[in-house]
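**Q** Next come a sequence and a model predicted from it.
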Amino acid sequence: MFPEFTLCYSRLPERFYERFEPVPVREPHLVAFNRPLAEALGFDLAAFDAEEAAVWFAGNVVPRGAEPLAQAYAGHQFGGFVPRLGDGRAVLLGEVTDHDGRLRDIQLKGAGRTPFSRGGDGRSPLGPVLREYLVSEAMHAMGIPATRALAAVTTGERVMRGIPEPGAILTRVASSHIRVGTFQYFAARGDIEGVRELAGHVIERHYPELESKQGGERYLGLLEAVQARQAALIAKWMGVGFIHGVMNTDNTTISGETIDFGPCAFMEQYDPQMVFSSIDEGGRYAYSNQPWIAQWNLARLAETLLPLIDDDSDKAVERATEMLQRFPVQYEAEWLGVMRAKLGLEQPQPGDKALIEALLATMHRGRADFTLSFRQLAAAAENPEAEAALVALFERPEEIAGWLEEWRARLAQEALNESERAQRMRWVNPAFIPRNHRVQQALTAAMDENDFGPFETLLQVVTHPFDDQPGREEFTLPAEPTERVFRTFCGT
């Protein structure tokens, strides 16, 4: 059933990983399978059998050609450096080449205790597996680079997370699982050749346009390329009100994909200081901090590359610092592009940033729902009578009414007609997101009642985020006061 593996990471020196066979589980059962993704990866769906697939995706049988391993990495976690982290509950089976010719990692998450587990059990509860499945697929559907969910399997075993919970394993697909923390692992050991070899691997896999560069320019170019992707990624997060929750350097990918969906959430009521993670007590990874945390993480990457950028450490620091100082400008350009599109603006004007910031400030004071506000704005772009539904979202209706006058004056400078503008706005302003309370309801039904119907319905809804879905209007609504979920948790 599996496509042919094109092994890549396992050909690196053995200090990059620990070989590790997934630990078999008692009673694997397939509860979710992403057929379109499987087809794109080259799986033989004609030979698909759910019972057999459960055995594969649980790790009870290693697919032919796979060479399972746990990757080594380090990381700054909430600002504190941990020199040895690594895959504590995940195993990389290997890589496959998809139908577009791209290498994709296939990893089992929750596959048992590895040499990097640090006393953990190496397993995952069902809830975090289903959360990652829902949110990662929703992100992909919204056009935001993210790891993908291929399958979810229950194990027939319990894991202890305060109380016994049903166990599960997620099959995750990524462009790669290489992180800023992977570079830090070798740098922390003074292993400059390890950093060099890792950088060469990353360039070959993700940034082949840098292959022709020589010397320090090659590695400065790598920093520049990763920085550009991170600026674009975080701008997209901000555009949909996404809060990652654990933006540690070990959760910052070199490929520019969103990875690890533990204590993440989408904002409802707009608040730039919003935090959902149960472990982010100081608000380090609050919504408004995400761009600057990305820059901080990039600085940690730059530190690992300094010996490769220039033999003169002062010159290396100078060149890397100059590059990092460009990040705010790069990010703002990306963010303005995202937000202009959300407001229906095609031609940049000097006052656009002030107009955008005025809307966000009005949303904050008016305690308005982030997603609904922008979706209703798209309706108002086509039909002024739809403004009433938008204004009704705000506790201070007079403020948003005043802003709408400024917005319409700005739209008058654009060439698009109302219908085309509204359609373009609908393509970037989702109607459906994985709202916290809906996710929790789906997880609770699956964990407590073995009922996956709510999960399957929610998955179908959030993977068509921009479509009008008649009969599913309740999925667009924020939580009632008694349904609100203010804290989300990591599954480790």
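**A** Received, thanks. Numbering: from 1, shown residues only.

**Q** Every contact and neighbour count from this point should use C-alpha atoms.
**A** OK.

**Q** Where do the helices of the stretch 151-300 of the chain begin and end?
**A** 180-187, 192-206, 215-239, 290-309 (DSSP state H, counting those that start in this stretch).

**Q** Leaving out sequence neighbours, find the closest residue to G194.
**A** F186 (5.8 Å; Cα to Cα, 6 or more residues apart in numbering).

**Q** List the contacts of that neighbour.
**A** 192, 194-195 (Cα atoms under 8 Å, 6 or more residues apart in numbering).

**Q** On the secondary structure side, give me the element for A379.
**A** helix 370-382 (DSSP states H and E).

**Q** now for that helix, which elements pack on it?
**A** helix 327-343, helix 387-391, helix 418-428 (3 or more Cα pairs under 8 Å, 6 or more residues apart in numbering; DSSP states H and E).

**Q** quick one, that helix and helix 215-239 angle?
**A** 80 degrees (axes from the mean of the first three to the mean of the last three Cα atoms, to 10 degrees).

**Q** so D100, which of the three states?
**A** When classified by DSSP: H, G, I helix; E, B strand; the rest coil, D100 comes out as coil.

**Q** Comparison target, given below:
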Amino acid sequence: MKLSEVTLSHHYADLGDAFGRQIAPTPFAHPHLIDINPVVIQLLGINSAEASNPDWAKLGCGAKLFNGSRPFAMKYTGHQFGVYNPDLGDGRALLLGEIEKAGRRWELHLKGAGQTPYSRFGDGRAVLRSTIREYLAGEALNGLGIRSTRALSIVGSDEPVTREHIERGAMLIRVAESHVRFGHFEYLFYTKQLQAQQQLIGDICRRFLPGTHGLSAGEQAEAMLRFTTQRSAELVAGWQAEGFAHGVLNTDNMSIIGDTFDYGPYAFLDDYDPTFICNHSDHTGRYAFEQQPGVVLWNLNALAHALSGFVSVEALRDCLEQFQPQVSHAYAERMRAKLGLAVEEEGDQALCAELLQLLQQSQADYARFFRALAHYRGERPAQALRECIATAQQDALEHWLEHYDRRLAREHSDFRARNRTMLATNPKYILRNYLAQKVIEAAEGGDYQPLRTLRQLLQTPFDEHPQHETWACAPPESGKRIPLSCSS
């Protein structure tokens, strides 16, 4: 499909005025294309040759609209840091419409498009820094096999935008199968628009739960909550296994289909620290790394309450009680894969917990340790692993390796097969904050090649890419714990 042939539909906007407002974007006067994501172009069914089309700069900032586009600001609310806020909505983003490809519907969402009825006191803009971070984060999570929204393009400008200091405005076209949040259901519940809420439940079920066709509104609402609970459990298990901290898990930042959504002050762990807080505005540690499963459950409780007009308390409670076992199961599966274990044993949880305690006490680099473990074949000394562990913890490492060796022996583990599996499970390249900062600083200076290089590495994070070894290095001390705010 040529770019000129792309025509958008509007299933969500057509639901009605209860769900938002149609509004035109505020384009940049002098836009320029910074990057276009060839993988997402292919996902949408657009010819790869169209990546060089000069129209992307205008399309990516709203100066030109896709055929049929009717930009729409979505209305929702949500709990922010545990407090309900009724004044939320798409304050700087517009749903441009949807593309249908191979039976799937992809929504295009323009972020940084200017003020909407829900902007409150904001300027409706995004800056290059935060736009690059979201662009890369979607590729990083997707590359690791964790569900996430993605982005099609970044467009820059010379428009000044004030955050902590004066920066340049940028826009991003975000791509997702659905932009519906927990907060959409909270908004309709707290404003007593239950008919509209039933309409939205039915729309989600038609798209993602076709087996619910013909069921009552209550049965559909319960099925949707079970679906969202399962997806959310798998999502947070992936975050915990891969060392990803979201940073601001408000209910308005939670996707009803279980995508990682609305990137702000996120971070991947460098040194393993379960108490890590990546958002410098999170003074109580509500969204610390180790708190994420509990916070996601809290958010699911808020969603369940918003569905209480349709689902009984007993059914809601039963749905939510499934969450912890689902998280534990999904997390155990991921960690066995990271450890190269082909079969499940009763003591695997203890083996994993012992390792994580060792990594925490040693302040070991999380990703680099697991990548080194993929090459371990029982040698002594295990030099590559010892180099990841502090001197004071070397004996503890030997003790753990003895347990690990016995565990591998019990399943007659073959090194070559295990090595292949672990190298395809433990990434060499992750989106460390110091790398993101390096890319941002280059882009702010007009050099976009580092952005493209890192994007490509994150799309194939398990491959060796020997020509890019420096991108796999552990950060310097100055590159750890870079302060991040919600404007990140």
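**A** That came through fine. These numbers come from a predicted model, not from an experiment.

**Q** What TM-score do the two superposed chains give?
**A** After superposition, the two chains reach a TM-score (TM-score structural alignment, normalised by the length of structure 2) of 0.96; 483 aligned residues with a Cα RMSD of 1.5 Å.

**Q** I'd like the helices and strands packed on helix 370-382 of structure 1 written out as CSV, with mean neighbour count added.
**A** Formatted as CSV, those follow (neighbours: other Cα atoms under 10 Å):
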stretch, mean neighbour count
helix 327-343, 19
helix 387-391, 18
helix 418-428, 19
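
**Q** For F452 of structure 1, which of those helices is the nearest?
**A** helix 418-428 (29.3 Å; Cα to Cα).

**Q** Have a look at how far, on average, that closest one is from structure 2.
**A** Comparison of helix 418-428 of structure 1 with structure 2 after fitting gives an average deviation of 1.0 Å (mean Cα distance after the TM-score superposition for structure 1).

**Q** S308 of structure 2 matches what in structure 1?
**A** Alignment note (TM-score structural alignment): S308 of structure 2 maps to L306 of structure 1.

**Q** what do you get for R181 of structure 2?
**A** By TM-score structural alignment, R181 of structure 2 lines up with R179.

**Q** Show the contacting residues for its match.
**A** By Cα under 8 Å, 6+ apart, the contact list for R179 of structure 1 reads 73, 249-254.

**Q** picking that back up, for the helices of the stretch 151-300 of structure 1, which one ends up most surrounded?
**A** helix 180-187 (a mean of 27; mean count of other Cα atoms under 10 Å).

**Q** Please state the offset of that helix from the chain centre?
**A** Chain-centre distance of helix 180-187 of structure 1: 20 Å, with Cα atoms, centre = their mean, to the nearest Å.

**Q** tell me the angle of that helix relative to helix 192-206?
**A** Using the same axes, to 10 degrees: helix 180-187 of structure 1 against helix 192-206 is 150 degrees.

**Q** hmm, back to that, so which of the helices of the stretch 151-300 of structure 1 is nearest H437 of structure 1?
**A** helix 215-239 (19.7 Å).

**Q** For N429 of structure 1, which residues are in contact?
**A** 240, 342, 371, 374-375, 378, 466.

**Q** Nearest to W296 of structure 1 among these?
**A** Among the contacts of N429 of structure 1, V240 lies closest to W296 of structure 1 (Cα to Cα), at 22.1 Å.

**Q** Hmm, F266 and that closest one touching each other?
**A** Yes. Shown here, V240 of structure 1 and F266 form a contact pair, counting by Cα atoms under 8 Å, at 7.4 Å.

**Q** now the helices and strands packed on helix 370-382 of structure 1 as JSON lines including distance to A361 of structure 1?
**A** Compiled in JSON lines, those are given as follows (distance: least, Cα to Cα, whole Å):
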{"stretch": "helix 327-343", "distance to A361 of structure 1": "14"}
{"stretch": "helix 387-391", "distance to A361 of structure 1": "15"}
{"stretch": "helix 418-428", "distance to A361 of structure 1": "20"}
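
**Q** Out of those helices, the one nearest A138 of structure 1 is which?
**A** Taking those one by one with Cα to Cα, helix 418-428 is closest: 13.3 Å.

**Q** Show me what secondary structure element comes after the closest one.
**A** Going down the chain from helix 418-428 of structure 1, the next helix or strand is helix 436-449, by DSSP H and E.
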